[in-house]
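Asks: only geometry, no sequence info:
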């Protein structure tokens, strides 16, 4: 599959959830102190983003 979520640990020791397409990071979350919080962020994005509004400010 071309899309994936990845959890990484940054230089500060915080966990970040990244959304990737073909190995390119499309966006990353804020840093979390626990891996469980990063997983919760992924679950929230999956649950809530499907109906997200598109806002064109161009």
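Replies: Noted; the coordinates are in hand. If you're wondering where the values come from, they're calculated on a predicted model, not measured in any experiment. Residues are numbered from 1 along each chain as shown.
Asks: contacts and neighbour counts: CA atoms only from here.
Replies: OK.
Asks: Okay, residue 32 and residue 24: tell me how far apart.
Replies: 21 Å (CA to CA, to the nearest Å).
Asks: And residue 40, by the same measure?
Replies: In terms of CA to CA, residue 40 sits 22 Å off from residue 24.
Asks: Comparison target, given below:
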């Protein structure tokens, strides 16, 4: 199972999604607060479990 890691920066917080092997497989935008970052994680969990793949 992967994990979400919250990282603080000078400009706010962002999260990365890491695979079991530690490889980063997704990176978020920068959020102004840790709380907003956590909401972003919850949004990904809720809205993308079965997201379709589309080529553009």
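Replies: Yes, it's here. Not measured: the values here are computed from a predicted model.
Asks: okay, residue 32 and residue 24 of structure 1: which has more neighbours?
Replies: residue 32 (18 against 12; other CA atoms under 10 Å).
Asks: isn't there a strand covering residue 43 of structure 1?
Replies: No: counting by DSSP: H, G, I helix; E, B strand; the rest coil, one finds residue 43 of structure 1 to be helix, located in no strand.
Asks: residues near it, how many?
Replies: Residue 43 of structure 1: 11 surrounding residues under other CA under 10 Å.
Asks: any idea where the strands of structure 2 begin and end?
Replies: Here structure 2 has its strands, by DSSP state E, at 3-9, 12-18, 24-27.
Asks: Could you say which of those is packed most deeply?
Replies: strand 12-18 (a mean of 19; mean count of other CA atoms under 10 Å).
Asks: ok now it, how far from the chain's centre?
Replies: 5 Å (CA atoms, centre = their mean, to the nearest Å).
Asks: Measure the mean distance from that strand to structure 1 post-superposition.
Replies: Following superposition, strand 12-18 of structure 2 is found to deviate from structure 1 by 0.7 Å on average (mean CA distance after the TM-score superposition for structure 1).
Asks: nearest spatial neighbour of residue 37 of structure 2, skipping sequence neighbours?
Replies: residue 31 (5.6 Å; CA to CA, 6 or more residues apart in numbering).
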